[in-house]
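In: coordinates only, no sequence provided:
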């Protein structure tokens, strides 16, 4: 097989399941009977069924790697199991050429009572290797898996990392023409992961076709030539890995924002109790939240309602902003009595960090020495935000500069998603939260020539 030949081909692949075990068994028996009679129930969904994979089509050539991304439940693993023959598709066709190595679940296919060495022979035979071929590979497999003397220990006593190391060594060192991998390498330590990726790239250079399912943008970007982004069983994006990673990150951000809002609703009864306590005269010190245990509080001398993020141009409410797009924040503020040295502050939380950004009137050079009691409309424009793509939460606080007590606070007052830009590729781990706009130049020392143009 040359690198120009296709090694994996999927055409209109679909698979459906019942929502309950009883439905699955009932429909399964009906389908077996229908197939025996030459009929099919594969075209439509019956009550309680859903499409785990719906009309997936793609092709992978020798020497190429395809990355599949999607949030949990999108159908990635089901598709991989169809390719590996674990499931038969309800519709469509799968074709693969050559020896197939698969690593879909840590320890899948291992007999727990057998030793690691015995499992190598069993799994090698399943891959089509002869006993002589396995004998020749044994030392290499044991060394790659870093199992040493533990190769003769029953695998039921292996840790998850040992399972993964042995499973990968068997699948990859058997010189497969096709290698299918699910998100299992994340279990190994960093040194083993690097060794695995080096070997994957070597297989790719030697002409193997590779499919990698992963939640790691870095893994997909470094290994794969093309990608699929799946959501609810359907392939929504097929193309360059950068486009697939953008789609995956944006979907994750939307889900994070939705989950945070649902959690706030679920905790609403607790928040309502806190507000009732405040009205009864509870002191501010007693209602400052313990690690966001409740989301509103204060002395009651100020109240804020309707914190809304808006489009700067149209002033329409908005939950998704483009990368670097200005943000208008509006809110209704009521002061029960006059306040001196009024301080209104917004802080922003990312998924893994709190208070990554602080914006307040004193920081912007605005000193409100005295503000009379009454109702006010607040407007704040964040002119040039440099948030990386992701989900963010806005918190609000009202206090006085010289008094360390909140007149009012509101955690989770508003939420937004920053989408990926189309002209930059900002893949990163979840710890990166800000974008630093920088100029890059690479100059050859000997000739003084510039490699390419500076990146703005």
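Out: Received it, and whenever you're ready, just let me know what you need. It should be emphasised that the depicted structure is a prediction, and the values quoted were computed from it without experimental measurement.

In: going forward, measure contacts and count neighbours with C-alpha atoms only.
Out: Fine.

In: how far away from the center of its chain is stretch 315-334?
Out: From the chain centre to the centre of stretch 315-334 is a distance of 25 Å (Cα atoms, centre = their mean, to the nearest Å).

In: got it, and stretch 261-275?
Out: 27 Å.

In: what comes into contact with that stretch?
Out: Stretch 261-275 is contacted from outside by 287, 294, 295, 296, 297, 412, using Cα atoms under 8 Å, 6 or more residues apart in numbering.

In: regarding that stretch, how distant is the last residue from the first?
Out: 19 Å (Cα to Cα, to the nearest Å).

In: mind listing what's buried in it?
Out: 261, 264, 270, 271, 274, 275 (16 or more other Cα atoms under 10 Å).

In: tell me which of those residues fall in helices.
Out: Judged by DSSP state H, the subset of these located in helices is 261, 264, 270, 271, 274, 275.

In: adding another structure so you can compare the two:
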């Protein structure tokens, strides 16, 4: 191991009670045992407790940046608070060399009745700065935070963005040896975020060890050298940023799919009886005239198996079983895909795809839609099914969120550095000679 380490975490664990009553009971019991000189049971789980952080170990050298990613509740902020000394670990130990600057929560450590200027002195003193050092930094802190004449306003009147600007300016401009940051920078506007990240990179080049907790793959990719992916308190991946971002994206996609499926099932449960009959259907997820009914929508792999996950760029088939209760002219079946942040990103329509159905007699049919070359970006997607008759402005059948799929991140390439992942221009280069020498 390198002797240039700035942070060492060895087997760090922290547990909490599920209720305040349990936490207070166990805390009081452990305190009494310590006062009596007896060992406490903080290294094992008791009834009603859970590990918020469980056996996390890593080392970070000066001038390196570690990105910590994971879905909400995985233990990222708890780990950061252990590193900052807010919490004592129940197991393991943390070693940190040098001065620590931390930005973990907007407004944390600020006295609301004091002005911004007075809070600079208080927080600077907590960081180990002398009054003379704080005086020398004051103008730079005010300029960086862009607070100007608001610096002498009580911070209780600050917005969340003003809290973050002042907090970051104090933590970063104090030239810490270790800088700990949670997702709070997301509160700032784009111009301030850019200024912060430029300064973070400058600190990193100067030898500061940086830990950044973020839900932004772009921020982690831009700043960090390696990462931790956490899930349920444990560090499942400690390695290259590419691997951590892949795991984070896939976990997010699976969680989004699970939530979507649970919501769709809850919304559809009360409509199951009417959906099996040739009667008008009215519910949040299904609606229609009752002339057409569909209760079976599948996404099939190349092997013909119903799947919820596909690899990046894998072909697939959509299979829909439709019961038609009366003759339908100009039959159109349409499948539309929604992503988490975008609707109607792709539409598959038998009429637009050159496969019209002029007349569909009563009966049960299976429609298959084959997609040979899909270019979904990794993530969670929901499918919506619409059945209409051309030139009639009403849905014969509409089923929202009828199917779900997760596209997994590819492991053979990293899309955030792929020229086709964000934007790629085909450019022509040329040059001309302005002056020839010799």
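Out: Structure's in. What do you need? None of the values given here were measured: they were computed from a predicted structure.

In: which one (most neighbours) among the contacts of stretch 261-275 of structure 1?
Out: residue 297 (30 neighbours; other Cα atoms under 10 Å).

In: what's the closest of the contacts of stretch 261-275 of structure 1 to residue 54 of structure 1?
Out: Nearest to residue 54 of structure 1 among those is residue 412, at 36.8 Å by Cα to Cα.

In: what does the closest one correspond to in structure 2?
Out: In structure 2, the residue matched to residue 412 of structure 1 (TM-score structural alignment) is residue 401.

In: how would you label that match: helix, strand or coil?
Out: strand (DSSP: H, G, I helix; E, B strand; the rest coil).

In: what distance do you get for the residue mapped onto residue 171 of structure 2 from structure 1 to residue 145 of structure 1?
Out: The equivalent of residue 171 of structure 2 in structure 1 is residue 171 (alignment by TM-score structural alignment). Separation of residue 171 of structure 1 from residue 145 of structure 1 (Cα to Cα) stands at 11 Å.

In: with residue 214 of structure 1 instead?
Out: Residue 214 of structure 1 is 21 Å from residue 145 of structure 1, by Cα to Cα.

In: residue 301 of structure 1 is in contact with residue 336, isn't it?
Out: Yes: between residue 301 of structure 1 and residue 336 there is a contact under Cα atoms under 8 Å: 5.2 Å.

In: which of the two has more neighbours?
Out: Neighbour totals were compared for residue 301 of structure 1 and residue 336, and residue 301 leads with 17 against 14 (other Cα under 10 Å).

In: just list the residues touching the equivalent of the more buried one over in structure 2, thanks.
Out: Alignment note: residue 301 of structure 1 maps to residue 291 in structure 2; criterion TM-score structural alignment. Remark: with contacts taken as Cα under 8 Å, 6+ apart, residue 291 of structure 2 is in contact with 278, 279, 280, 324, 325, 326, 396, 397.

In: any idea how far the match of residue 171 of structure 2 is from residue 83 of structure 1?
Out: In terms of Cα to Cα, residue 171 of structure 1 sits 15 Å off from residue 83 of structure 1.

In: could you do residue 439 of structure 1 as well?
Out: 45 Å.

In: quick one, strands of the stretch 1-150 of structure 2?
Out: Here the stretch 1-150 of structure 2 has its strands, by DSSP state E, counting those that start in this stretch, at 5-17, 49-61, 65-69, 91-96, 100-103.

In: deepest in the core, which of those is it.
Out: Among the strands of the stretch 1-150 of structure 2, ranked by average contacts under mean count of other Cα atoms under 10 Å, first place goes to strand 65-69 (a mean of 27).

In: what's the neighbour count on residue 341 of structure 2?
Out: 6.

In: alignment lookup: it to structure 1.
Out: Match for residue 341 of structure 2 (TM-score structural alignment): residue 352.

In: now its match: which helix or strand?
Out: Here residue 352 of structure 1 is covered by no helix or strand, with elements defined by DSSP states H and E.

In: next one: residue 365 of structure 2
Out: According to DSSP H and E, residue 365 of structure 2 maps onto strand 363-371.

In: over to residue 199 of structure 1?
Out: helix 190-205.

In: with adjacent residues omitted, what lies nearest to residue 205 of structure 1?
Out: residue 63 (5.9 Å; Cα to Cα, 6 or more residues apart in numbering).

In: wait, doesn't the one you found sit right on residue 202?
Out: No: in this structure, residue 63 of structure 1 is not within contact of residue 202 by Cα under 8 Å, at 9.7 Å.

In: more neighbours, the two?
Out: residue 63 (24 against 13).

In: contacts only, for the more buried one.
Out: By Cα under 8 Å, 6+ apart, the neighbours of residue 63 of structure 1 are 3, 203, 204, 205, 206, 207, 208, 209, 210.

In: which of those are buried?
Out: Buried residues within the contacts of residue 63 of structure 1, counting neighbours by 16+ other Cα under 10 Å: 3, 203, 204, 207, 208, 209, 210.

In: if we can go back for a sec, isn't the match of residue 412 of structure 1 right next to residue 381, touching?
Out: No: Residue 401 of structure 2 lies out of contact with residue 381 (Cα under 8 Å); the separation is 9.2 Å.

In: any idea how far residue 318 of structure 1 lies from residue 418 of structure 1?
Out: 11 Å.

In: quick one, which of those two is more surrounded?
Out: residue 418 (22 against 16).

In: what about residue 48 of structure 2, neighbour count?
Out: For residue 48 of structure 2, using other Cα under 10 Å, the count is 11.

In: report the separation between it and residue 16 of structure 2.
Out: Residue 48 of structure 2 sits 9 Å away from residue 16 of structure 2, going by Cα to Cα.

In: do residue 401 of structure 2 as well
Out: 37 Å.

In: likewise for residue 131 of structure 2?
Out: 38 Å.

In: which strand or helix spans residue 428 of structure 1?
Out: Counting by DSSP H and E, residue 428 of structure 1 is part of no helix or strand.

In: would you confirm that it contacts residue 220?
Out: No: counting by Cα under 8 Å, residue 220 is not a contact partner of residue 428 of structure 1; they are 11.8 Å apart.

In: quick one, which of those two is more surrounded?
Out: Per other Cα under 10 Å, whichever of residue 428 of structure 1 and residue 220 has more neighbours is residue 220, with 25 against 14.

In: show me the contacts for the nearest residue to the more buried one once chain neighbours are set aside.
Out: Excluding the flanking residues, the one nearest residue 220 of structure 1 by Cα to Cα, 6+ apart is residue 67, at 5.6 Å. Going by Cα under 8 Å, 6+ apart, residue 67 of structure 1 touches 211, 212, 213, 214, 220, 224, 225, 226, 227, 228, 241.
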